[in-house]
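*Asks:* Provided below for reference: sequence and predicted model.
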Amino acid sequence: MSIEKYDLVVLGSGPAGFSAAMRAIDFNKSVCIIEASHLGGAGIMNGALTSKAMWELSRDFSIASSVMRGYRASGLNVDYNKVQQTILQAAKQKQLQMLSQIETYSQPSVTCGNITLKYGWGKFIDSHTVEVISNDKIEQVKGDNFIIATGSRPRPMPDVEIDNERIIDSEGIMGLKEFPERMIIIGSGIIGCEYATIFSNYSQTEVHLLDRQHKVIPYEDDDLSSFVGRNLESNGVIIHHTANLRTIRKRPDFLEVVLDYQDGHSTVLEVDVAIVAIGRIPNLDNIGLENVGINTTNRGYLDINEVCATDNFQSCNIFAAGDVSGHAQLYSVAELQGRYIVEALYGNSEYPLDYSNMATLMFFKPEVAAVGLNEKACQKRGIPYKVATYSNSLVNRAIAMRATDGFVKIIVSDDGKDTILGMRAAGPQASTLITSIAYQITQHGTLKDIRQNVHPHPSISEGIQECLRVFEGKSIYKPKAFPDLIKLETWKPEEV
């Protein structure tokens, strides 16, 4: 059996693996990508792209069906199968773009590297050999260096069997044939709240959301959690706070869901579909880690160092990127790590990996974005801070858009340096607003560094400008006149 040899072998074609492979082309390297399922991984199919495409379509439908803007659309209806087709078209478009680039660089060249795509399950035989198992053959490939970028999958729930028909996880949503009449979503984190938003936007489904805590998105500050929860409820979602799932009983025509509440009472619900959305776990099973002496952490992830190398002296040529690395499970983190590994291997890394400016986007109604520290994190670390909040209802562009539900919240250090620590934004264009503050966090920016920036008018970003002016008492609209819309607070460890 002939064995192919490559400079770099990548397990997984998601954002980490694909970005690493494409960066290796720039260094004139030969690359083999091994993919066990869909090209692009969960970043494309059954994950980021498909769920966001579904959110965009649901938002458009929600706006079109609104009667609060002076017009009313007639004859508005929605077909779930056609929605699915549109979502699949979006995923296929991106997959074909990826495949087109792979084919473009599939032939050896003296001016750039080349890429080979192999479909199958990759398993380490030793630190320089991977076995690729597909339906029709088994082959081996060798590599000088390897990147484990196998991504993650939905976390299973004890005693709840995913049947992909009535009890599903996020990977089973595209398998639904129609809008369920009644649904319960188990889990009130980002994934759960996003799907609660999507299905409630269509107004075709009675949506229940199980929240084990007192507030959804419990790791965020109470003001943001309350904002998200309040808007979910106004969108028609029924939130069951402080509830635990006891059991799901399958009846011929429905699911019987038993919830136990913190105060001791129980509730029985009838639903048609249950979605389990309690997080994700890394895909590290059966890839031969034991053959190269790599162990997982107590949380089930790979332990990597500052250059994403696995913490193992036997296999110092094996790296890890993306969801398997134990860092935030974000597309941007995966892509950054994948590129960084290749640059560390074949080039000169100009800067160390920095996760402090990795923004999180939450596709709710309205959208929410977060970057850096929140108040809970600052208090946990004992960091004195000042926090200003400025409502979108004072921002001219938001008023013109008739989309004033939202705010900008910025946190700076209260140590005389006024270092930008974090930001939370809710409302239209929140995903774009977060970028400017993310950059300031990377550059260790301060109020002094950014207060002279002038934002265009009318723009949503003027909310950032005014929020920053609040710290210095220079905002055009004053907290005294609008105490519910503009706030400035401070916190110091000794005040606790």
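*Replies:* Done, it's in. Numbering: from 1, shown residues only.
*Asks:* From here on, just use CA atoms for contacts and neighbour counts.
*Replies:* Noted.
*Asks:* Mind listing what's buried along the helix or strand hosting Gln93?
*Replies:* For Gln93, the element it lies in under DSSP states H and E is helix 80-104. Within helix 80-104, the residues that count as buried by 16 or more other CA atoms under 10 Å are 80, 83-84, 86-88, 90-92, 94-95, 98, 102.
*Asks:* What is the helix or strand following that helix packed up against?
*Replies:* Later in the chain than helix 80-104, the nearest helix or strand by DSSP H and E is strand 114-119. Judged by 3 or more CA pairs under 8 Å, 6 or more residues apart in numbering; DSSP states H and E, strand 114-119 is in contact with helix 15-26, strand 30-35, helix 80-104.
*Asks:* For these, give me TSV that also has distance to Asp223.
*Replies:* Putting the helices and strands packed on strand 114-119 into TSV (distance: least, CA to CA, whole Å) gives the following:
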stretch	distance to Asp223
helix 15-26	32
strand 30-35	42
helix 80-104	33
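*Asks:* Below is structure B, check it against A:
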Amino acid sequence: MAVYDYDVVVIGSGPAGEGAAINAAKQGRRVAIVEEQDTVGGNCTHKGTIPSKALRHSVKQIIEFNTNPMFRDIGEPRWFSFPKVLKRAEKVISNQVMLRTNFYARNRVDVFFGRAQFSQQGEVVVEGDKTGREVLRSKNFVIATGSSPWCPPDIDFDHPRIYNSDTVLKLSHTPRTLVIYGAGVIGCEYASIFSGLGVKVDLIDTRDRLLSFLDDEISDALSYHLRNNAVKIRHNEDYESVIGDDHGVTMTMKSGKKLRADAFLWCNGRSGNTKGLGLDKIGLEANSRGQLQVDEHYRTEAEGVYAVGDVIGWPSLASAALDQGRSASADMLSEDDFRYINDVPTGIYTIPEISSIGKTEEELTAECVPYEAGQAFFKDTARAQISGEPVGMLKILFHRETLQILGIHCFGDQASEIIHIGQAIMSQEGEANTLKYFVNTTFNYPTMAEAYRVAAISGLNRISNL
């Protein structure tokens, strides 16, 4: 059994693990990273962020082809199967794997493929299918094992018509009807994807409105456009049973309703991947959701052991996970560029997409903050009219007296790109972080960024009329 010594050992090669490993390697440390799957990239690359967003992009192109009259000279509207669309995602995944494999090679990071388990303080055993048992020793460890769909034991996920958000990527046919249970970010994204392929979708929400952490107006807009695309949203429902047979799946709800569909997709909750890590050997215990508790420097209660990414819970975003990994390794190596990641924009890749940062109107109202809102509707901007993407809006929330920007909410095409302009301004000090920046800045025309100027002027007009 081979034994290796390292300065830092990272468990998991998703965004969080990659950020930690590469940052430590850049500081001249000897680094090893352990990945349970056959190739690097973690669940982000293989099962979550990358495949679902690649799927969404392909579906969006199909929708444009089928609805834009200009394309009728090429041919009539076409139907595309889910497996065919999935092939595009597989190409993106392979490109991402190659890119990340080169990252590790270029930075002299040793990659071990297998299942990692702590055997004692300062030591993990890697059990590889091809390499056997290998021991990695270090004073510093980063647990970045990510998360997986939480699957209740009373539902048979081995049934060929019952899927979760990981296994749905193996779907080999296109169902005519689909029930999605769980209307969180993942559930709403897949509702957009499947409805865009012409699938009749029932979206079951256990709460009273979609994505309640969003600004009410944005949440309402999402509900409208999902319904406009024939998604049936059912709020305040809980399942009683989910039974699959040779021809479909029947879901009975506690309210007494029964739904029948060709397939069933579970998108209700995720658990941290901590099972089998041997945490008891180093004095750690995960909570009921499989997540690890960390302090504001991403340190666990075990000496020299950090945890980052989905395995620690909020915000469970690939963007934040990468930065958390970088920050954890900076703290571990006593570098001066540590920062706690708490200013994270929301990016939701529904059709149309959603992105926001800062406070919502509901939060500001509850806190008795005197605010006002400026809005720009995409249908009124030249760039949106040119691109044929008129759906959406940008909303800026600002303090009525100081004009400080308090929150930015965007719904529509490229929302996750547009938000970063506002994010950059919100991070500035003094008058640079006020509505005046957008009013006094000349934007390229026509652009989507111009919506900031339109919204800012709209907001100023609201307070000048009082």
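*Replies:* Received the coordinates, thanks. This one's a predicted model, so the numbers in the text were calculated from it and none came from an experiment.
*Asks:* thinking again about what came up before, nearest to Gly406 of the first structure, out of the helices and strands packed on strand 114-119 of the first structure?
*Replies:* helix 80-104 (27.8 Å; CA to CA).
*Asks:* That closest one vs the second structure, mean deviation?
*Replies:* In the superposition with the second structure, the average deviation recorded for helix 80-104 of the first structure is 1.8 Å (mean CA distance after the TM-score superposition for the first structure).
*Asks:* Which among the helices and strands packed on strand 114-119 of the first structure is found nearest to Val9 of the first structure?
*Replies:* Taking these one by one with CA to CA, strand 30-35 is closest: 4.8 Å.
*Asks:* can you give me how far the closest one is from the chain middle?
*Replies:* 25 Å (CA atoms, centre = their mean, to the nearest Å).
*Asks:* By how much does it deviate from the second structure on average?
*Replies:* So strand 30-35 of the first structure averages 0.7 Å relative to the second structure (mean CA distance after the TM-score superposition for the first structure).
*Asks:* Figure out which of the helices and strands packed on strand 114-119 of the first structure is closest to Asp449 of the first structure.
*Replies:* Using CA to CA, these put helix 15-26 closest to Asp449 of the first structure, at 32.6 Å.
*Asks:* now the angle from that closest one to strand 30-35?
*Replies:* Relative orientation of helix 15-26 of the first structure and strand 30-35, computed by axes from the mean of the first three to the mean of the last three CA atoms, to 10 degrees: 160 degrees.
*Asks:* which residues of the stretch 351-466 of the second structure fall in strands?
*Replies:* Assignment of strands within the stretch 351-466 of the second structure using DSSP state E, counting those that start in this stretch yields the ranges 354-358, 371-377, 392-399, 405-412.
*Asks:* which other residues reach the first one?
*Replies:* Translated: strand 354-358 of the second structure. Strand 354-358 of the second structure is contacted by residues 214, 218, 343-348, 406-412, 415-416, 419, 423 when judged by CA atoms under 8 Å, 6 or more residues apart in numbering.
*Asks:* one more time with 10 Å
*Replies:* With contact meaning CA atoms under 10 Å, 6 or more residues apart in numbering, strand 354-358 of the second structure is reached by 214-215, 218-219, 221-222, 343-349, 392-397, 405-420, 422-423, 426.
*Asks:* what residue of the second structure matches up with Ala91 of the first structure?
*Replies:* Using TM-score structural alignment, the partner of Ala91 of the first structure in the second structure is Ile93.
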